[in-house]
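*Asks:* coords below, sequence missing:
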């Protein structure tokens, strides 16, 4: 009985550790999404500046198709 109780305690400890790891991973993913959004905002700002330098402003800044695909792939 004592051996089985010890095994059960070990499993319970492993479950708690795995749950804690999940919480940390979820937070890390959220942080990475925020960082990605900041980078996307920077890209849009840089394209706005580039378009202003190239000629008359259009209705909105347009990304090159390859850059649009890269942003979609990252999201």
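*Replies:* Alright, I've got the coordinates. Keep in mind the model is a prediction, meaning the values are calculated, not measured. Numbers count the residues shown, from 1 in each chain.

*Asks:* all contacts plus neighbour counts: C-alpha atoms, from now on.
*Replies:* Noted.

*Asks:* so what secondary structure elements neighbour the lengthiest helix in the chain?
*Replies:* Counting residues, the longest helix found in the chain (DSSP state H) is helix 2-54. Packed against helix 2-54 by the contact rule (3 or more Cα pairs under 8 Å, 6 or more residues apart in numbering; DSSP states H and E) you find no helix or strand.

*Asks:* Comparison target below:
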């Protein structure tokens, strides 16, 4: 479970950091050809909100991993005593 959390967290960060700016750059180019600046700005805001949401999900996974690790330690101590 811990390994899955690490892989999932890294995948979210990879998507948030690498792919969203690439998608935004392609969208900006396609919208700038049609001269619709307002649509482009709303997509930038939407994509930044999605990026923040992905980052928040990654942060929650970090917290859950830490809590699971703490619980595993408590169970190990209980079993050993």
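*Replies:* Happy to help now that I have it. Computed from a predicted model, the values in this text were never measured in an experiment.

*Asks:* Fetch the TM-score of the aligned pair.
*Replies:* The TM-score (TM-score structural alignment, normalised by the length of the first structure) is 0.60; 47 aligned residues with a Cα RMSD of 0.8 Å.

*Asks:* State the next helix or strand along the chain beyond the longest helix of the first structure.
*Replies:* helix 65-74 (DSSP states H and E).

*Asks:* what is the orientation angle of that following helix with helix 2-54?
*Replies:* Orientation check (axes from the mean of the first three to the mean of the last three Cα atoms, to 10 degrees): helix 65-74 of the first structure against helix 2-54 gives 160 degrees.

*Asks:* now helix 65-74 of the first structure, how far from the chain's geometric center?
*Replies:* On the basis of Cα atoms, centre = their mean, to the nearest Å, helix 65-74 of the first structure sits 15 Å off its chain's mean C-alpha point.

*Asks:* And stretch 67-75 of the first structure, by the same measure?
*Replies:* Centroid separation for stretch 67-75 of the first structure versus its chain: 13 Å, with Cα atoms, centre = their mean.

*Asks:* pretty sure residue 2 of the second structure is touching residue 67, no?
*Replies:* No: taking contacts as Cα atoms under 8 Å, residue 2 of the second structure lies outside contact range of residue 67: 10.4 Å.

*Asks:* what's the neighbour count on the residue in the first structure that residue 71 of the second structure lines up against?
*Replies:* The equivalent of residue 71 of the second structure in the first structure is residue 39 (alignment by TM-score structural alignment). Neighbours of residue 39 of the first structure under the rule other Cα atoms under 10 Å: 13.

*Asks:* now do residue 13 of the first structure
*Replies:* 12.

*Asks:* Map it across to the second structure for me.
*Replies:* Match for residue 13 of the first structure (TM-score structural alignment): residue 45.

*Asks:* re the thing from before, ok, now how distant is the match of residue 71 of the second structure from residue 52 of the first structure?
*Replies:* Distance of residue 39 of the first structure to residue 52 of the first structure, computed by Cα to Cα, to the nearest Å: 20 Å.

*Asks:* Alright, I will stop here.
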